[in-house]
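Peer 1: Sequence first, predicted coordinates after that:
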Amino acid sequence: MLPDFLILFIVLAPGIVALSGLIHKQIGDAPVMILTTGTVLLAGALSLYQLFAYAAGIHGAEGHAEEVGHAVEAVATNGAHIITLMPWIDVGAFHANWAIRIDTLSIVMMAVITGVSGLVHLYSWGYMSEDPHRSRFFAYLSLFTFAMLSLVVADNFIQLFFGWEGVGLASYLLIGFWYTKKAPNDASIKAFVTNRVGDFGLALGIMAVFFVFGSVEFEPVLTAIRENAVVTPLAFASAAPAQELAIDFLGQHVYALELIGILLFIGAMGKSAQFFLHVWLPDAMEGPTPVSALIHAATMVTAGVYLVCLMSPLYEHTLYAAGMITIIGAVTCLYAATVGMAQNDIKRVIAYSTCSQLGYMFFAAGVGAYEAAMFHLFTHAFFKALLFLGAGSVIHGMHHEQDMRRMGGLAKYMPLTYAAMMIGTIAIIGLGIPHTLIGFSGFFSKDAILESAFAAGEHQVMFGQVAFWFGIIAALLTSFYSWRLIYMTFHGPMASAEHHDDHADHAHAAADDHGHDHAHADHAHEPHESPAIMLVPLGVLSLGAMFAGFYFHDWFVGDAESAFWGSSIYSAVDNHVLHDRHSVPEWVILAPLVVTVAGFLIATFTYFFNRGFGKRIADSGGPLHSLFANKWYFDEIYNATLIKGSAMLGNLFWKADKKVIDRLGPDGVTSLTRWSARRLSAMHTGYLYHYAFVIIGAALVFGAVMWLRAGGAN
């Protein structure tokens, strides 16, 4: 493990250099870009070194325990390595330090975040070269990196919430980076509001944790759950073992762990774009493509998966919360795959594939295969970032064109981008040979998830079989839409002649929308390969997409997984799905390969040998195609119910407030005051004899009252 000062550099330096964006007018764009890119690349190199060194230390421990460093041994066997920076909150029983927690989960996440972020920074030098606000963009990227790192190294729920909201802020800023345009603004607001729904659940979950355990620090809470220690809630329940404690909630008697697990997962649903709260992710493609690769593919959207795996001691002792994770993940996996088949925007196709792959990760965690979920998170970072940056290279080479129907035949113009996209496609469909170590990254992680889900179903784990079959169907659809993207973009003829004239106009409009100039507008008909500074990140990510699964397989889900994960991931005694997957029937092992090849053949027939066939299906406008193309009408349903319903209620309450509360309250009081003032002011005529008359009259009345009172007394 790295020394503490280098770990502090990895976590804090991106946040410090992000402040350089505030003085870009004084120092210029180039220094900001150099400072942020160099810092994050260095942090990425250190994080990757830490991951490889830790894994190598675990490997050495198998036969040479005496050679294992004390830090590695401590993390692997005795728990997390804590670096306390300073006290933060100390109010009564509520304690939270600002600290950095290093365990296997955080080591993996640090490598993913800084590795992908560093490459995105480098790639953005080419992609954003024409943008007049480059320094602001790079500062936002570094700010996001810092917030995400703060989330995954948090030592307590409050610090995690700080990072959680920090990435939400950075997401809002980056999606709406081109803030002068309506679409990015709308998309950023949609992402922000949708995530507030999930974040409300997360906040309630954190409150419930403190209510039950009297602490917001991870270690005492997770230890109490693992050891089934007796805990005393603040109210509404008596002391009881943590795994058996029940409390009253909304008039119901519920198990505390179930309640906490569901509330925390609602937060994960929003951040990781799961079914019902997924609607923000595709619209987030309005931001620059590097944003899609960094935030909405490889890092931010995996924060929910990280949270569920971190809370594995909790979810191992829940039935309904774990079942909810499994079914929501499975439905998301299948739903997003169906929608991805019918999208024509190259970035939206990849965005829906992100939703689908996140579904795999969640239902893996739901059935107890947390290691497989983290393995897919790790491999997914490589091939999804590769696909997004590859799509950005296509968009750049096509002068900001994103509609695949206006592409075709780009392989000969952009051979290196084509090769990278092919690698990413083979990785995401999970192509490999069962019972061997031959395959791209997605093969190792996705097959581990599907096999674990089937094994869980055989052990009567809630929704395990449903998740398996949904995952198999989604694998078929993933192969289909992934090859559809390749064929529509890189194969066949260029877009037909009748589209060429308006292609240039569309390129101009896209350039206007995205804030770029028109340096290449005269060559809109000539696709070109991207510059080297954009291709280098594609090459590095291609290596990860090809070899990361093979290299890390044993550590993440293989023979060394127990030593690798140590105490950072917890499995109950009766949960062995990750091991039981080795005894599933042969057809379960072969099924992913069969459906992957089937999806490839269907896409090849439809979009390669019969290129116009898919267009005819789309033009026919059948109900199924319309359902998928319109994203199951979620936006329309939410607009008709939630948005218009909220507006109607708001209007009703506003009118009630205006006509009842204001009229009887502040408006009524002010009206009475004005009326009284007008009447009283009429008495101030300015004539002396009027005032004398009033004084004499008042004296007579006063005297009469006094005389009557005196006479009555006698």
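Peer 2: That came in fine, so what should we check first?
Peer 1: Please count neighbours and contacts with C-alpha atoms only from this point.
Peer 2: Noted.
Peer 1: those strands in this structure, which residues are they?
Peer 2: 81-91, 94-102, 230-231, 240-241, 246-249, 252-255 (DSSP state E).
Peer 1: which of those sits most buried?
Peer 2: Comparing the strands of the chain by mean neighbour count (mean count of other CA atoms under 10 Å), strand 94-102 ranks first with a mean of 19.
Peer 1: what angle separates that one from strand 81-91?
Peer 2: Strand 94-102 and strand 81-91 are oriented at 160 degrees to each other (axes from the mean of the first three to the mean of the last three CA atoms, to 10 degrees).
Peer 1: Could you check how far F552 is from Y255?
Peer 2: Going from F552 to Y255 by CA to CA, to the nearest Å gives 38 Å.
Peer 1: do the same with G430
Peer 2: Separation of G430 from Y255 (CA to CA) stands at 39 Å.
Peer 1: who's in contact with the residue nearest to T489 when sequence neighbours are not counted?
Peer 2: With sequence-adjacent residues excluded and distances taken as CA to CA, 6 or more residues apart in numbering, T489 is closest to G408, at 4.5 Å. Taking CA atoms under 8 Å, 6 or more residues apart in numbering, we find G408 in contact with 487-495.
Peer 1: Can you lay out these as a markdown table showing distance to M109 and neighbour count?
Peer 2: Shown next, in a markdown table, are the contacts of G408 (distance: CA to CA, whole Å; neighbours: other CA atoms under 10 Å):
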| residue | distance to M109 | neighbour count |
| --- | --- | --- |
| Y487 | 34 | 24 |
| M488 | 34 | 26 |
| T489 | 33 | 26 |
| F490 | 33 | 24 |
| H491 | 37 | 19 |
| G492 | 40 | 17 |
| P493 | 42 | 13 |
| M494 | 41 | 18 |
| A495 | 41 | 17 |
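Peer 1: I figured P290 was touching L387, is that so?
Peer 2: No - the pair P290 / L387 is not scored as a contact, 11.0 Å apart, by CA atoms under 8 Å.
Peer 1: Please identify which of the two sits among more neighbours.
Peer 2: More crowded of P290 and L387, by other CA atoms under 10 Å: L387, with 29 against 26.
Peer 1: For K347, see how far away that one is.
Peer 2: In terms of CA to CA, L387 sits 9 Å off from K347.
Peer 1: Same check on H380?
Peer 2: H380 is 16 Å from K347, by CA to CA.
Peer 1: Show me which of these two is the more surrounded one.
Peer 2: H380 (32 against 28).
Peer 1: Hmm, the more buried one is touching I429, no?
Peer 2: No - H380 is beyond contact range of I429, at 10.9 Å (criterion: CA under 8 Å).
Peer 1: second one coming, line it up with the first:
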Amino acid sequence: MGIGAYVAGVFHLTAYAFFTPLLFLGAGSVMRGVERGRAADSSRTQFNPNDMACMGGLARRQPITFWTFLIGGLALSGFPLITAGFWSRCKILARAYWSSPAVFWLLAVAAGLIAFCTMRQVCMIFLGQPRTRAAERAPESPPLMTAPLIILAVFATGLGWAGIAEDFPVIGGLVPDWFHALVGSPIETTYDLVWQPLAVWLAFGLGGLVLAWLVYGWKPVRASETDRVEAAMRRMWLGWLYDALRNRLYFDEIYRTTFVHGSILLASLFQDFDHGVVDGLIGLVVRAGRSVSCVSGWLDVRVVDAAVNLAGRAGRALSEIGRVLDLRVADRLANLVGLSGRALSDLSNVIDLKVVDGVVEGVGDAVRACGRFIRPIQTGRVQNYLLLAVVEILALVVAFLLM
């Protein structure tokens, strides 16, 4: 994907989905057979049933597992023309050759190492003579396990024919490139097949297979024999490199020392901090809370309760005083006010009847008397009115003169 080979990358990933599980299931079938062989061995020799040095000669005991494992190993190594791994890697290397030569050479070297390790596995597990009694008695796996191996082996070989480049010599035009038509991207640039990257890759891949067969298959490894690559590297004073590679460049030790032990140390520090600081602070808070609770309890009993009792007694005393004042003073004042009100009511009644009503009736009687006095004057005769007017004028003149 990093070099832009999208279709080739997806094709290689799809091919990997078949021959990688094939190798894992084949390894499981081998380990099962060795375990059953050890169970059938009456000597009960102690050894690691997963160690390839304790196997050998299983091709005769487990033929189906051998052939399917061989097909998966060849597909992983990219054996030319007949495996899916060849056709998927062919497109990737062609793209890497044009876009990134450094990536191309890294892929070529990796292909050689993969081919060497794969053939080493095949030779040490299946070829030669059995190196333990368990390997001599290892049975073939039942059909429930070998049937998936056969199906995956078919796809590990036949899937490659769905992605043959159309410009590949001879067989390129015979089978259409169905996979590119299925997932091909219109933005991906296609490159013509050239022989240089293919030849380099075949040299590394086939060279790794042949070299591993010469080291481990030409003369199969015998029981208790030191690994031949290890022996050769130790003769060349490269035993340290073999040990480093065998121990995976000590990544496990580095990881265990840094991350595992570091995590344990950090956890211990946090535990000490929790016990020494956090728990101490919590204990201090608890003791302070307990002290505050005791002080508040003492204050509640000695101060608050005393004040409440005093307030209660004062309230009862005030209530008694109020009751006495109500009976002795308030009631008498209320009775006096009632009697005074009743007397004032009687007095106002007498004044209303004798004075107010008398004045009103006197005014009415005076008005009626004046009416009776004036009524005779109203005769209706003009001469009487003229006489009255002359008398009034004379009265006014006399009054004026007297003033």
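Peer 2: All right, it came through fine. The shown structure was predicted, so the numbers you read here are calculated from the model rather than taken from an experiment.
Peer 1: Touching both of H380 and I429 of the first structure, which residues are there?
Peer 2: Counting by CA under 8 Å, 6+ apart, the shared contacts of H380 of the first structure and I429 are G442.
Peer 1: ok, whatever residue of the second structure lines up with the residue nearest to T489 of the first structure to G283 of the second structure distance?
Peer 2: Under the alignment (TM-score structural alignment), G408 of the first structure pairs with G56 in the second structure. Computed as CA to CA, the G56 of the second structure to G283 of the second structure distance reads 67 Å.
Peer 1: list the contacts for the counterpart of Y6 of the second structure in the first structure?
Peer 2: Taking TM-score structural alignment, Y6 of the second structure has Y370 as its aligned residue in the first structure. By CA under 8 Å, 6+ apart, Y370 of the first structure lies in contact with 309, 312, 364, 569.
Peer 1: Could I get the contacting residues of the second one?
Peer 2: When contacts are counted by CA under 8 Å, 6+ apart, S312 of the first structure touches 370, 569-571.
Peer 1: ok, now the first one?
Peer 2: With contact set as CA under 8 Å, 6+ apart, C309 of the first structure has these partners: 365, 370, 374, 569.
Peer 1: can you check the last one too?
Peer 2: Under the criterion of CA under 8 Å, 6+ apart, the neighbours of I569 of the first structure are 105, 309-310, 312-313, 370-371.
Peer 1: Against T39 of the first structure, how distant is it?
Peer 2: 31 Å.
Peer 1: if we can go back for a sec, now the two most distant members of the contacts of Y370 of the first structure.
Peer 2: Spatially, the most separated pair among those is A364 and I569, at 13.5 Å (CA to CA).
Peer 1: Quick check: the gap between the residue located most distally from the centre of the second structure and W67 of the second structure.
Peer 2: Among residues of the second structure, the one most distant from the C-alpha centroid is Q383; the distance is 131.1 Å, by CA atoms, centre = their mean. Counting by CA to CA, the gap from Q383 of the second structure to W67 of the second structure is 174 Å.
Peer 1: likewise L402 of the second structure?
Peer 2: Counting by CA to CA - L402 of the second structure and W67 of the second structure are separated by 173 Å.
Peer 1: So between these two, which is more surrounded?
Peer 2: Legend: neighbour count by other CA under 10 Å for L402 of the second structure and W67, higher for W67 (17 against 7).
Peer 1: That one -> the first structure?
Peer 2: Under TM-score structural alignment, W67 of the second structure pairs with A419 in the first structure.
Peer 1: Quick one: neighbours of P80 of the second structure, just the number.
Peer 2: When neighbours are defined as other CA under 10 Å, P80 of the second structure has 17 of them.
Peer 1: can you name the residues of the second structure that stretch 205-219 of the first structure overlays?
Peer 2: By TM-score structural alignment, stretch 205-219 of the first structure lines up with nothing in the second structure.
Peer 1: Was I right to think F19 of the second structure contacts I150?
Peer 2: No - F19 of the second structure sits out of contact with I150 when judged by CA under 8 Å, with a separation of 11.0 Å.
Peer 1: So for these two, which sits in the more crowded spot?
Peer 2: F19 (29 against 19).
Peer 1: need the contact list for that one.
Peer 2: Applying CA under 8 Å, 6+ apart, we find F19 of the second structure in contact with 72-73, 75-76, 152-153, 155-156.
Peer 1: what's around Y360 of the first structure, how many residues?
Peer 2: Using other CA under 10 Å, Y360 of the first structure is surrounded by 33 other residues.
Peer 1: what's the spacing between it and V305 of the first structure?
Peer 2: For Y360 of the first structure relative to V305 of the first structure (CA to CA), the value is 10 Å.
Peer 1: And V193 of the first structure, by the same measure?
Peer 2: Per CA to CA, V193 of the first structure is found 21 Å from V305 of the first structure.
Peer 1: Is Q129 of the second structure in contact with R60, as I believe?
Peer 2: No - when contacts are counted by CA under 8 Å, Q129 of the second structure is not listed as touching R60 (9.7 Å).
Peer 1: Tell me where the stretch 251-400 of the first structure has helices.
Peer 2: Assigned by DSSP state H, counting those that start in this stretch, the stretch 251-400 of the first structure shows helices spanning 256-271, 280-283, 289-293, 303-310, 312-315, 320-340, 346-366, 370-397.
Peer 1: what packs against the second one?
Peer 2: This means helix 280-283 of the first structure. helix 182-213, helix 346-366 (3 or more CA pairs under 8 Å, 6 or more residues apart in numbering; DSSP states H and E).
Peer 1: from those helices, which stretch is densest packed?
Peer 2: The highest mean neighbour count among those, using mean count of other CA under 10 Å, belongs to helix 346-366: a mean of 30.
Peer 1: Now do that helix and helix 303-310, the angle between them.
Peer 2: Using the same axes, to 10 degrees: helix 346-366 of the first structure against helix 303-310 is 10 degrees.
Peer 1: And helix 346-366 of the first structure, what does it pack against?
Peer 2: Judged by 3+ CA pairs under 8 Å, 6+ apart, helix 346-366 of the first structure is in contact with helix 280-283, helix 303-310, helix 320-340, helix 370-397, helix 441-458, helix 464-490.
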